[in-house]
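*Asks:* mind folding the following:
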Amino acid sequence: MCNQTQQTHLYFHLLDPEKHYLSVSEIINETKSLLRLAFPIILTGLILYSRSIISMLFLGHLGDIELAAGSLAIAFANITGYSVLSGLALGMEPLCSQAFGAQKPKLLSLTLHRYIVFLLFISILISFLWVNMFNIFVYLHQDPNITRIGQKYLFFALPDLFTQSLFHPIRIYLRAQGITHPVTLSTLISTVLHLPINLLLVSQFGFGVAGVAASASISNFFVLVSLVVYVWTAGLHEPTWEKPSFECLTGWRPLLKLAAPSCVSVCLEWWWYEIMIVLCGLLVNPKATVASMGILIQTTSLIYVFPSSLSFAVSTRVGNELGANRPYKARLSAVVAVFVSTMMGLSASTFASSMKDKWAMMFTSDSEILRLTSIALPILGLCELGNCPQTVGCGVLRGSARPSTAANVNLGAFYLVGMPVAVGLGFFLGFGFSGLWLGLLSAQVCCAGLMLYVVGSTDWDLQAKRAQMLTCVDSKLLDDCDESKGDEQEPLDSFRGDFGLLN
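*Replies:* Sure thing, here's the model as predicted:
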């Protein structure tokens, strides 16, 4: 409408004050776009969360030693396997989303093929580590009986490494194109099958811990197969699909420069919670503190589904818009996502505080565990005020191909600020269990502040130019870009020195 500027608008002076403002209609439209992408991802996260609860219930039903062994094996698998594969896979997100926005389907498909080959190779390396878990933990003076059972769990979980090496790239390849519902449907199908598979292998055949691990592997394989079948039969791949070729075995430098810092960023955050459990074991009454920490980590994992889903959505939106050379739209998506994440943080904080005296009762009746959880839940809620914007900020940085910046922020906030505060308060100033969570709070506040500063000071015009260069990295293969092969690394050079920690 030619008279559009006269309609009722509420302008926010949040973008370039000389060029752009945000109107209510723009905010509403962008919010709809983000939520349209995020909602199926949220459903997928909740479905996967329920499936992990089923596995833990079956482990607990087997007995205390099986639960301890399964928990130890799962922690080892998370640290050495799943976090690594997930983090490395996120390196393809800016390449795929920007290639889709730039309408370069061959680069999108080629990136998928390269990452599958790359993750399969990494899975082989990880598998050697998993089959030697028993020797590693015995060397670290862990209980041989628990470790032996944990080794059995990992042995039957090995196929899942290769399943995830295919699933993660396919999911990101689809999400970069705004296609999220097939993953949700496939995950739902596997979760419906997860319970009967566990009943069959664990209860009927008596395979114990091995049955729980095999059930998880089989369920994930069903996810992969049903996803591929759905996408292929529906023809969702056709607009961007290219047949695999030997080209996917070349041009890995940009891939590695994006994958490595993405992996570091994810692992730094995942490993923090594992370290927290170890620190709980050093406090007075470790049985209660470790159990309470387990409940709280399950709680924060549930809450994390929502900001992480929004993070994936904004990463796709920012990448698509930068690839299409629309910096204003990318900036709009980033600002709106931060606002929505703030609302999520307020909701999560309210939920955690209101449930502080009731939540732990769903897991235990032990009075000491209930007391510790009640003390920590309000602190956990305050952590979410920082965690939600920080998580979404990471998504913005991924979409603009700046994973090194995210890794630097996580390293500085969690390990240079949060860890010293947690150890100091928890062990030297007498705060104990709550001191560890206050350390996490300090990390989240620092992380959110740094992330918002980085996002708020972004030169979006420059990022759009970098996106045009990044999508021309494979210039010899695309035939539509004049970039020379010797300039391949230029789009990635600006990652270096952002914080001076990871270059």
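*Asks:* alpha carbons only for contacts and neighbour counts from here, please
*Replies:* Noted.
*Asks:* count the neighbours of L195 for me.
*Replies:* 17 (other Cα atoms under 10 Å).
*Asks:* helix or strand: which one has it?
*Replies:* helix 181-198 (DSSP states H and E).
*Asks:* list the buried ones in the next helix or strand after that helix?
*Replies:* Beyond helix 181-198 on the C-terminal side, the first helix or strand identified by DSSP H and E is helix 208-234. Buried residues in helix 208-234, counting neighbours by 16 or more other Cα atoms under 10 Å, are found at 208-224, 226-228, 230-231.
*Asks:* helices or strands next to helix 208-234 in the packing?
*Replies:* helix 24-62, helix 144-175, helix 181-198 (3 or more Cα pairs under 8 Å, 6 or more residues apart in numbering; DSSP states H and E).
*Asks:* out of the ones you listed, which comes closest to I379?
*Replies:* helix 24-62 (22.5 Å; Cα to Cα).
*Asks:* state the next helix or strand along the chain beyond the closest one.
*Replies:* Counting by DSSP H and E, what follows helix 24-62 is helix 64-77.
*Asks:* just want the angle from that following helix to helix 24-62.
*Replies:* 140 degrees (axes from the mean of the first three to the mean of the last three Cα atoms, to 10 degrees).
*Asks:* which positions in helix 64-77 come out as buried?
*Replies:* Buried, per 16+ other Cα under 10 Å, within helix 64-77: 65-77.
*Asks:* and this one, please, so the two structures can be compared:
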Amino acid sequence: MACTSKWQAPAPAPAAGTEAVGSGRRKKWRDESGSLWRIAGPVILTEICQFLIGFVTAAFVGHVGKVELAAVSVVNGVVEGLAFGLLLGMGSALETLCGQAVGAGQVRMLGVYVQRSWVICLATSLALLPLYLLTSPALRLLRQSAAISSVAGRYARWCVPQLFAYAVNFPIQKFYQAQSRVWVVTAISAAPLAAHALLNWLVVARLGHGVVGAALVGDVSWWLLIAAQLAYLVGGSFPEAWTGFSTKAFANLGGFVKLSLASAVMLCLEMWYYTAVLILVGCLKNPEIQVGAISICMNYQLWTLMVAVGFNAAVSVRVANELGANRPRAARLSVVVAVATSAAVGLLFTLLALAARKQMPRLFTGDGVLVGETAKLGYLLAATIFLNSIQPVLSGVAIGAGWQSSVAFVNIGCYYLVGLPIAAVFGFRLRFNATGIWVGMLIGTILQTAILLVILFRTKWQKEAMLAEERIMIWGGGVELPTIQEGS
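*Replies:* The predicted structure is shown next:
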């Protein structure tokens, strides 16, 4: 009988070059992930500390009464949302300029950049002052309830010092982030938060000063934060980037304003989208319950959004640094790693929101009806949390690369020509109330995210590196830069 051999030739060993390429790619991914986390981690903690200032205020005011919670939420979401978004956007011009200047080794102009941004942001705060002083009639004009408008107007007037604190805060934070000086800022942000919680307990809970007391506590907390940041800036930690106040801050303001406005429009269109949603919800029947439910959900959403904001800042710095240094492939790798990592973290928060959708409203209120209405929105909240783990990272790429103007047009179309009209139809015409309005908002965000992903997929990073070089030559003094490193 013939026997059949089971011997087989051994599979050919993989080429040494293939193993080296795979190992090299994994190392680049690990290195880039480490670089992102070194920026994102402290920024996340900083954003959480600063966000918790408003979160703690809402938590204490929520136990004063439903109208007070709705009023403070409307001011935070509408009035401060408008101001916060505009000033954050104006300050975000520094992410493009400072980040690309650091990548090119031109740190000498960073101090002048931040001073120019202060001038522009403080002037913008003065222009926004009437909004704070006339909050009550403005809300009535937007058909908000009389009770909510009255309390909101009183609260907003006492929040004016926070408006000017924002104007100083955002430029100086971008100055620190561009140079990866983020851990000190995290420590600076933690101390005012502790003071804020203690003062709210004393002034609002124990002494019963209500919304006015909450506003005054917020003013003190924000200016403690600003004072600490300024002390660190002028204390000698930035010998090259900060050489003192200069009259150059008032030079070429026209061009700087244009760049700041482009950044502001892009970010404002995103932040005001949520403001518009709050206004729509305020026009529903029984607005105290509807606004309260939406506001509680948005507070949780914003809390989880801090992680994505950390990656927004990190990828903005990394993309700007790499483009400024003429390393387009490294910039592209930063985008891929940041989106993948933030999405993975967002998935964890999404699952947590689904599991705790019936318990989390009780932190803000003991009203059973409000708790029930908030729990109904839990599924939409979870979907929004996951989507917002990706979208802000894409916006960070746009800022780092200097695409603010183009993304602004995308935001107008997706948010205001698609999302809000659908929200109005679902909420009012089809009578789905707050749920319908949130669905419309979500549709607009999905469309915007999809378009940004397509833009990223089609981006030619070598061209972006050349544009960054031109930008640095214009704003930084015309220094000879290295040629593009195709292998980077």
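*Asks:* where does the TM-score land?
*Replies:* Here the superposed chains carry a TM-score of 0.87, computed using TM-score structural alignment, normalised by the length of the second structure; 467 aligned residues with a Cα RMSD of 2.7 Å.
*Asks:* highest mean neighbour count out of the helices and strands packed on helix 208-234 of the first structure?
*Replies:* helix 144-175 (a mean of 22; mean count of other Cα atoms under 10 Å).
*Asks:* ok, back up a step: mind reading off the mean deviation between the helix holding L195 of the first structure and the second structure?
*Replies:* Aligned to the second structure and superposed, helix 181-198 of the first structure gives a mean residue distance of 1.4 Å (mean Cα distance after the TM-score superposition for the first structure).
*Asks:* in JSON lines: the helices and strands packed on helix 208-234 of the first structure, plus distance to A376 of the first structure.
*Replies:* Below are these laid out as JSON lines (distance: least, Cα to Cα, whole Å):
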{"stretch": "helix 24-62", "distance to A376 of the first structure": "22"}
{"stretch": "helix 144-175", "distance to A376 of the first structure": "29"}
{"stretch": "helix 181-198", "distance to A376 of the first structure": "31"}
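*Asks:* L108 of the first structure is nearest to which of those helices?
*Replies:* So among these, helix 144-175 is nearest, using Cα to Cα, at 7.3 Å.
*Asks:* what angle sits between the closest one and helix 181-198?
*Replies:* Angle, helix 144-175 of the first structure to helix 181-198, by the same axes, to 10 degrees: 150 degrees.
*Asks:* helix 144-175 of the first structure: how far from the chain's middle?
*Replies:* 16 Å (Cα atoms, centre = their mean, to the nearest Å).
*Asks:* go on, stretch 422-438 of the second structure?
*Replies:* Distance, centroid of stretch 422-438 of the second structure to centroid of chain: 26 Å (Cα atoms, centre = their mean).
*Asks:* re earlier: now the helix holding L195 of the first structure and helix 208-234, what's the angle there?
*Replies:* Between helix 181-198 of the first structure and helix 208-234, the angle comes out at 150 degrees (the same axes, to 10 degrees).
*Asks:* okay, helix 181-198 of the first structure sits on what stretch of the second structure?
*Replies:* Under TM-score structural alignment, helix 181-198 of the first structure corresponds to residues 183-200 of the second structure.
*Asks:* need the contact partners of that stretch.
*Replies:* 42-43, 45-46, 49-50, 52-53, 56-57, 60, 173, 176, 213-214, 217-218, 221-222, 224-225, 228-229 (Cα atoms under 8 Å, 6 or more residues apart in numbering).
*Asks:* same check on stretch 211-220 of the first structure?
*Replies:* 55, 58-59, 153-154, 156-160, 163-164, 190-191, 193-194, 197-198, 201-202.
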